[in-house]
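Undergrad: This is a predicted model, with the sequence first.
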Amino acid sequence: MPNRTRWSLNSPKSLLMFLIPPLILVFIWRFLPRTDVFPIYSNENTSLPPLYPDLQDEERRLPQHNLDLPYPEGRSAKMLRFGNQIWGLGLNNQLQETLLNTYIAYLAQRTYVFTPFTWDLNNRPFVPIAPDGHLVGSPYKVRPARVPLTAYINSPTTGSPWPPGDPAPRSVSVEWWDRVCPESERLHINTAVVNAQIGVDFDKDEGIDIVEKWAKYIRSIEHRCINILFATPRIIDFGGDYKRHCEWLSTFASFEGWNRLPFLPDQFNPPSDSASRAQYALNRCWIEIDDVVKRLDKLREEHPDADLNNIFVSTNGPTEWLEELKKRLWEKGWQSVVTSRDLELSWREQGVDNAVDMELAARGEVFLGNGYSSFSSTIVRIRMVRGLPPKNTRIW
């Protein structure tokens, strides 16, 4: 009889996969128009999501928040703030940009200014969750407007020291920036103007070339407080169900972020004609239960040494869809099938449940991700950094 309730993370014979079932997704692109100091909100009401005021307080007490430190920190520190950083998107969309911005600041030999994971810029602790939003199944009707970034990562990006011997200055919080870099002392840089000035060609330049051009330009500036801004704020709304989103992506997009690493086994190789390409891309983005069952059977054949028996499905899909998926997989002989909805998390863990899922997936013997997903992309990066074999990191 298959095990329908228990699953061990410590089992080395586990297949972890990520998929996006039919549900509503809303993508809203926005960019920070300004910086503000927000109060610490304290919330011990477990009927609402946690706000982690203790972590925000720890961020405020970082030792580099000290004007008396010697250069390259202290009162002479050269800081780089990305006022155009995205908000209102999911964790991994924001995290990818945060890591890129950290890298640019590092190359430019400047202090990176980190910001919270942000859903809303208004001075309020919570924002409503749309009833058809992508948090289908959430136990709450609201979400935090901001979550301290240290609730998700603890690294040089959030102020931890760089490796011994690295002269790079430690990152500081946006609140420290607001304190030591008043508006009168900020140099605002318009990206459209600078891109033309330094010869950035998005149609021809490789990504690393664009990054290095920007880092070189920023290194040439002596101004202490630099704030990067777009020419104009913009809002782009991609609303609707995920299938429609996949159909839209299939017309032009390839895989996302680290899902495109050339040494991974499941590369994006579409046909040349547009109609066939669109269908190829759609088949790799939009996944039905039959597709899941067939692909997992094939993975068992392709990874005989792994002796795969257990499945963890990271998902926010509807319960009915998941129950049908479980039933079909049990019928195929999988010993244990567990989904995100089956995890018993504490109140504080529930607030970062997406990060919990990512850690589980990063530890899997085999991971199967969605190539169009930033969530999958981050998991791929974690697995590669940890030295897991690329052949065990698969894409639909």
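TA: Alright, I've got the coordinates.

Undergrad: Every contact and neighbour count from this point should use C-alpha atoms.
TA: OK.

Undergrad: Stretch 160-176 spans what distance, first to last residue?
TA: 15 Å (C-alpha to C-alpha, to the nearest Å).

Undergrad: Okay, and the spatially most central residue of the chain sits in which element?
TA: In the chain, the C-alpha nearest the mean C-alpha coordinate belongs to residue 92, at 1.1 Å (C-alpha atoms, centre = their mean). Taking DSSP states H and E as the criterion, residue 92 maps to helix 91-107.

Undergrad: who does the helix or strand where residue 321 lies touch, helix- and strand-wise?
TA: Taking DSSP H and E as the definition, one finds residue 321 inside helix 319-331. The helices and strands touching helix 319-331, judged by 3 or more C-alpha pairs under 8 Å, 6 or more residues apart in numbering; DSSP states H and E, are helix 289-302, strand 336-339.

Undergrad: and among those, the most buried is which?
TA: Most buried of these by mean neighbour count (mean count of other C-alpha atoms under 10 Å) is strand 336-339; its value is a mean of 22.

Undergrad: quick one: the strands in the stretch 151-300 of the chain?
TA: 172-173, 186-190, 225-229, 236-238 (DSSP state E, counting those that start in this stretch).

Undergrad: Out of those, the one nearest residue 130 is which?
TA: Between residue 130 and those, the tightest spacing by C-alpha to C-alpha is seen for strand 236-238, at 14.1 Å.

Undergrad: Provide the contact partners of that closest one at residue level.
TA: Strand 236-238 has contacts (C-alpha atoms under 8 Å, 6 or more residues apart in numbering) with 26, 27, 28, 29, 30, 245.

Undergrad: export those residues to CSV and tack on neighbour count and secondary structure?
TA: Below are the contacts of strand 236-238 laid out as CSV (neighbours: other C-alpha atoms under 10 Å; DSSP: H, G, I helix; E, B strand; the rest coil):
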residue, neighbour count, secondary structure
26, 19, coil
27, 16, strand
28, 16, strand
29, 15, strand
30, 19, strand
245, 19, helix
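
Undergrad: who wins for proximity to residue 63 among the strands of the stretch 151-300 of the chain?
TA: Taking the strands of the stretch 151-300 of the chain one by one with C-alpha to C-alpha, strand 172-173 is closest: 9.5 Å.

Undergrad: ok, structure two:
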Amino acid sequence: MLPSSLREKDGLARPGLYLRFKTRRYLVLAVIAFAVVTLFGRAFLAWFGTVPRVFRDAYPPPLPPPPAITSPLPPLYENYHHTELSLPQHHWDQRRPSKDEKFLFVAGHSRGCGWGNAMQELLLNAYMAYKAGRSLVFANYTWNDNGSPYSEYNGKKIPSLIPYSTIIQGPIVGAPFPYGDPTPLAVHRDYFDHVCPKKLTFIREDISEIIDFKNSAKEIIDGWHDKLADVDEPCVQTAPNSGQIFNFDVFGDPRAMIDIWPELSASPILTHFGWSPLVELAFDTNRDMFLPSLSIAPYLTSLPYTTNADRYAVIPGLMALHLRRGDFAGHCEHLAGYPAEYNAFSSFPDLPDPFVPPRGPDADENRAAFRAHCYPTLEQIVTRVRELRRTHAARGLRKLYIMTNADEGFLRELREALWRDQDWQMISSSRDLVLNWEQRHVAQAVDMLVGQRAQVFVGNGWSTLTSNVVMMRMANRIRPDSTRFW
């Protein structure tokens, strides 16, 4: 016979078993009670829409949402500006130039344009001062010079002025010329204004009237050289309102650089051109995207400065693509209306992809053919990369870097399409760069450095960013068949 209770079995009490039974029963009752209260509470809230005051007062009020995190203001690069003013060739105790000081300042330099345009102009102005035997007077990369520290671009604040030394290094921004070169060192505009309260001013038309081919960089520089050869005045500038000496008409003409290139490419302006320590640090930080895996190459920022060609050698296995999107959708349509040829620095005769603008009877077909080179579709990009990867210059490619201002959605689709089409060890883009607060505003220069060093570079012949990359590759004698266009 089974025991009639948990207390009785063979006439013995079982207290432990009895307590476990009681505990289990109370636990079941507690769970039931909790469920009833929860259901009652939900029903109460559903009926009355709020918690009764008596219950609200028993708990502290909820915390307010955290404040929105606003983006910091852009950097103003005060330390770089201070360093430029502290160059040893600046003799601030002087009130007038010494007998061996002669200056040239292009006061009508570009404003409100992209870094690619400003860089091309700065290089030619520097070469013009070099040929004239005068100190180049450099200012800032200028968005506007109305006195405001910040400007607006695409709804975002940007620095109005950026010291050039945040982007480049070398003789252009006051570093010494190669040993034995007697050219006087470049100086900052503030020093020029300090020792030159009175200046001899020329206007652009003083020279352009005697030039046969007005877009020829060589004729322009030779004209200014001859004009300045007879000038003893140490303080010379162009009129601020006379505009650029080298403008889009020059840089957009495919013939403009051909005659001057042998001299320009051999000058210290290019042979001793360098990217700034800020830009090189960004490259070093992100070098796993570009260099071969387990590379033992030294960091750029650890090397003493030598020459352009020695410092920025080709990176084996790297292909870099420059894909200009955004405003280029409309710009390409505008260019197709001319129709425009490639920029001057993208038109070297040795390059394998010369562009002849389509001029057939069907305007729509002409524009479509033009867009394939200026604003290619995703499918056209993938096809072109596949085609170029089969060339001899592209042997051994493993990493792909995309220099672009495209949005994240387009980049995601492109990356997936490139992965499916070809075998890559890594595909990365400008959007993947890890940049600090100051580097974000000079990021285009980081892309230029990568494109300059790529084993194979594919660019947009109408973009000044591409043109500058091509110029550096040609100056460093990188094989021409590795520089391609869409």
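TA: On my side now, so go ahead. On a predicted model such as this, the values are computed, not experimentally measured, just so you know.

Undergrad: Report the TM-score for the pair.
TA: With the length set by TM-score structural alignment, normalised by the length of the first structure, the two chains reach a TM-score of 0.78; 333 aligned residues with a C-alpha RMSD of 2.7 Å.

Undergrad: hmm, back to that, mind checking which of the helices and strands packed on helix 319-331 of the first structure is nearest residue 114 of the first structure?
TA: Across these, closest to residue 114 of the first structure is strand 336-339 (C-alpha to C-alpha), at 32.6 Å.

Undergrad: Counting by contacts, list what the closest one packs against.
TA: Going by 3+ C-alpha pairs under 8 Å, 6+ apart, strand 336-339 of the first structure lies up against strand 310-314, helix 319-331.

Undergrad: coming back round to it: how about the contacts made by the counterpart of the residue nearest to the centre of the first structure in the second structure?
TA: Per TM-score structural alignment, the equivalent position to residue 92 of the first structure in the second structure is residue 116. With contacts defined as C-alpha under 8 Å, 6+ apart, residue 116 of the second structure is in contact with 463, 464, 465, 468.

Undergrad: Residue in the first structure paired with the first one?
TA: What that stands for is residue 463 of the second structure. Match for residue 463 of the second structure (TM-score structural alignment): residue 373.

Undergrad: how about its match, what does it touch?
TA: 255, 256.

Undergrad: mind redoing it with 7 Å?
TA: By C-alpha atoms under 7 Å, 6 or more residues apart in numbering, residue 373 of the first structure lies in contact with residue 256.

Undergrad: how much space is there between it and residue 300 of the first structure?
TA: For residue 373 of the first structure relative to residue 300 of the first structure (C-alpha to C-alpha), the value is 23 Å.

Undergrad: is it true that residue 343 of the second structure touches residue 460?
TA: No: the pair residue 343 of the second structure and residue 460 does not pass the contact test of C-alpha atoms under 7 Å, sitting 9.5 Å apart.

Undergrad: that older thread, what about the first structure, which of the contacts of residue 116 of the second structure hold up?
TA: Retained in the first structure: 464, 465, 468, out of the contacts of residue 116 of the second structure (criterion both residues aligned by TM-score structural alignment, their matches' C-alpha atoms under 8 Å).

Undergrad: Which residue is the nearest non-sequential neighbour of the counterpart of residue 340 of the first structure in the second structure?
TA: Aligned by TM-score structural alignment, residue 340 of the first structure pairs with residue 430 of the second structure. Counting by C-alpha to C-alpha, 6 or more residues apart in numbering, residue 403 is the residue found nearest to residue 430 of the second structure once chain neighbours are left out, at 5.3 Å.

Undergrad: and the gap between that neighbour and residue 70 of the second structure?
TA: Distance from residue 403 of the second structure to residue 70 of the second structure, by C-alpha to C-alpha: 27 Å.

Undergrad: now swap in residue 250 of the second structure and tell me
TA: Distance, residue 250 of the second structure to residue 70 of the second structure, using C-alpha to C-alpha: 42 Å.

Undergrad: If you count surrounding residues, which of these two has more?
TA: residue 250 (20 against 6; other C-alpha atoms under 10 Å).

Undergrad: Please enumerate the helices of the stretch 201-350 of the second structure.
TA: Per DSSP state H, counting those that start in this stretch, the stretch 201-350 of the second structure carries helices over the ranges 205-208, 217-229, 248-251, 261-266, 268-271, 277-285, 308-311, 328-336.

Undergrad: Indicate which one of these is closest to residue 182 of the second structure.
TA: Comparing the helices of the stretch 201-350 of the second structure against residue 182 of the second structure with C-alpha to C-alpha, the closest turns out to be helix 268-271 (11.7 Å).

Undergrad: Show me what that closest one is packed up against.
TA: In terms of contacts (3 or more C-alpha pairs under 7 Å, 6 or more residues apart in numbering; DSSP states H and E), helix 268-271 of the second structure is packed against helix 115-132.

Undergrad: next structured bit after the helix it packs on?
TA: That would be, after helix 115-132 of the second structure and using DSSP H and E, strand 135-138.

Undergrad: compared with the second structure, how much does the helix holding residue 321 of the first structure deviate?
TA: Comparison of helix 319-331 of the first structure with the second structure after fitting gives an average deviation of 1.0 Å (mean C-alpha distance after the TM-score superposition for the first structure).

Undergrad: so where is the lengthiest helix in the second structure in the first structure?
TA: In terms of residue count, the longest helix belonging to the second structure (DSSP state H) is helix 15-48. On the first structure, no counterpart of helix 15-48 of the second structure exists by TM-score structural alignment.

Undergrad: Measure how far that helix is from the centre of its chain, please.
TA: Between the centre of helix 15-48 of the second structure and the centre of its chain there are 65 Å (C-alpha atoms, centre = their mean, to the nearest Å).

Undergrad: Touching whichever helix or strand comes after that helix from outside, list them.
TA: Under the assignment DSSP H and E, the closest C-terminal helix or strand after helix 15-48 of the second structure is helix 53-56. Taking contacts as C-alpha under 7 Å, 6+ apart, no residue outside helix 53-56 of the second structure touches it.

Undergrad: chain center to stretch 328-336 of the first structure, what's the gap?
TA: 31 Å.

Undergrad: Next, count neighbours for the residue mapped onto residue 145 of the first structure from the second structure.
TA: For residue 145 of the first structure, the aligned position in the second structure is residue 160, judged by TM-score structural alignment. Residue 160 of the second structure has 22 neighbouring residues, counting by other C-alpha under 10 Å.
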